[in-house]
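*Asks:* when you get a sec, could you give me coordinates for this:
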Amino acid sequence: MGGYLANPLAFLVHTVFSLYILAVMLRFLLQWTRADFFNPISQFLVRITQPALRPLRRLIPGVGGVDLSAVVLMVLLQGLSLALVMLVYGVTPRLGYILVRTPADLLSLLFNLYFIAIIAQAILSWVMSPGQYHPAQTLLYSLTEPVLRPIRQIVPLVGGIDLSPLVALILLQVLKMLVMQPLNSVAPPIL
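*Replies:* As a prediction, this is how the structure comes out:
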C-alpha cells in the first residue's frame, strides 16, 4: 500500500492490536498471580477478552495453572498485527520474520508493562493513605509483588524507604537490553 496514509494506518493497526494484546496479557498475568477476580478492573479485562478466549479454550486447555489459550491468542494477534503492518507498508509478510518478531514484540510489551506497573505502584504508595482502597492499587500490588518480593529480601530499607522498586526498574531495563538486542538484530522492529 505505502504512500501518504501508510504511517497513520500502520500506527492505528499497531495501537489497536497492542491495546487488545495488553488486555489479554494483563488478564493472563493477573490469573497467574491469583489477583482478585472480583476487582472491577479484573472484571473489565475478563469481559473484553472473553469473546476471543472462549473458542480457544475449547481447543487449548490450561496446563498447571497457566492459561495457554491466552498465550496462543497473544501470539496469533501479534503475528496478525505484524503481517497487517507489513502489508500497509507494501511489504510482503515473511513467515520467518513474523516468527522471530512476534515473541520479541510480546517480550518488549511485557517488560514495558512491568516497568510502568512498578512505577505506578511506587507513586500510588506515596499518595494513597494506608488503609485506603483503590481497585488499581490492589491489582498493581498483585502484579508487581512477585517481582519486588525477592528484591526486598536482598535490599534492606534505607532510612525507612523501600528501594526495591528502583532496583527492580534497573534490573528490568538491563534484562530488556540483554534479551531484546539479539532479537532486534535478527528481526528489526517495523515501527
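*Asks:* only C-alpha atoms from now on, for both contacts and neighbour counts.
*Replies:* Will do.
*Asks:* and the residue nearest the centre of the chain, what helix or strand is that in?
*Replies:* Centroid-nearest residue in the chain: Leu110, 3.5 Å away (criterion: CA atoms, centre = their mean). Per DSSP states H and E: Leu110 is located in helix 95-127.
*Asks:* please apply the same query to Arg27.
*Replies:* Arg27 is part of helix 6-32 when elements are defined by DSSP H and E.
*Asks:* now show me the structure for the sequence below, then we'll compare the two:
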Amino acid sequence: MLTNLLVMVINTYAMILLLRIWMQWARTDFYNPLSQFVVKVTQPVIRPLRRVIPPLGPIDSASLLIAFLLLTLKYPLMELIISGGISLSLVNLLAGLVSLIKTAGSLIFWVVIIRSLLSWVTQGRGPMDYLLMQLTEPLMGPIRRILPALGGIDFSGMIIVIILYILDNFFANLNYIGTLWQLP
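*Replies:* Reported below is the predicted structural model:
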C-alpha cells in the first residue's frame, strides 16, 4: 500500500516536471491556468538548481535532472519500504532512465487522450484546449498532413496512441530492458 502511494506520487511529480519541459520546448502560453499550476508546483525545486545547471537549448536541464533523480530513487525507496534494506547500483541508474522514457510516453499518451476527449466536448474554445493544442500540434500536425480528417474525424491522436502502444510492446519485449520496463 505504501509502495503504491510512493510510486504514484513520484511518477506524478516526474510527469509534471516533464510537462514543464514539454511546455517550455513547445513555447506554450505560460499565463494559462494549467501552466501556472505546473510552474508553481515545480518552481521551489527547480529554482535552486537553475543557478547551478544551465538549460541545454530549449530543454530545461534542471527539471530533467530532478525527474531522472526522482525516478532513479524510486526503486531503492521501494526496496527500503518492502524489505527494510537498501542497495544502490548502476542498475538503479538504468532503471531510472527506462522509467524516465516510460513516464514521458505516458505523459504524451494522456495529453493526446485528454485533447481528443476535450475536442468533442468544448470544441477548442477553452484555455485548456489551446494549451493542449500547443503541446500536441508538433506531434499531430505531421500525421494530419499524411492522413487528413475523414468525415470530420481527426485520426492523428489515434495514430499517436497506436505508435506509443507499439513502442511500449517493443521495449517490454527487449531482453534486459524488458524486465526494467515492466517495473512500476
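*Asks:* on that earlier part again, buried residues in the helix holding Arg27 of the first structure?
*Replies:* By 16 or more other CA atoms under 10 Å, the buried positions in helix 6-32 of the first structure come out as 6, 9-10, 13-14, 17-18, 20-31.
*Asks:* again with stretch 122-139 of the second structure
*Replies:* The neighbour-count check on stretch 122-139 of the second structure (16+ other CA under 10 Å) flags 124, 128-129, 131-137, 139 as buried.
*Asks:* stretch 78-95 of the first structure now?
*Replies:* If you call a residue buried by 16+ other CA under 10 Å, then stretch 78-95 of the first structure has these buried ones: 78-89, 93.
*Asks:* chain center to the helix holding Arg27 of the first structure, what's the gap?
*Replies:* 9 Å (CA atoms, centre = their mean, to the nearest Å).
*Asks:* and that helix with helix 95-127, angle?
*Replies:* Angle, helix 6-32 of the first structure to helix 95-127, by axes from the mean of the first three to the mean of the last three CA atoms, to 10 degrees: 60 degrees.
*Asks:* could you point out which element follows helix 6-32 of the first structure?
*Replies:* Counting by DSSP H and E, what follows helix 6-32 of the first structure is helix 40-59.
*Asks:* follow-up on the earlier one: Throw the buried residues of stretch 78-95 of the first structure into a markdown table and include distance to Tyr114 of the first structure and secondary structure, thanks.
*Replies:* Listed next are the buried residues of stretch 78-95 of the first structure as a markdown table, based on distance: CA to CA, whole Å; DSSP: H, G, I helix; E, B strand; the rest coil:
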| residue | distance to Tyr114 of the first structure | secondary structure |
| --- | --- | --- |
| Gln78 | 19 | helix |
| Gly79 | 22 | helix |
| Leu80 | 24 | helix |
| Ser81 | 22 | helix |
| Leu82 | 23 | helix |
| Ala83 | 26 | helix |
| Leu84 | 27 | helix |
| Val85 | 26 | helix |
| Met86 | 28 | helix |
| Leu87 | 31 | helix |
| Val88 | 30 | helix |
| Tyr89 | 31 | coil |
| Pro93 | 30 | coil |
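*Asks:* biggest separation within those, which pair?
*Replies:* Greatest spatial distance among the buried residues of stretch 78-95 of the first structure (CA to CA): Gln78 and Tyr89, at 16.7 Å.
*Asks:* excluding chain neighbours, what is closest to Val85 of the first structure?
*Replies:* Ala10 (5.2 Å; CA to CA, 6 or more residues apart in numbering).
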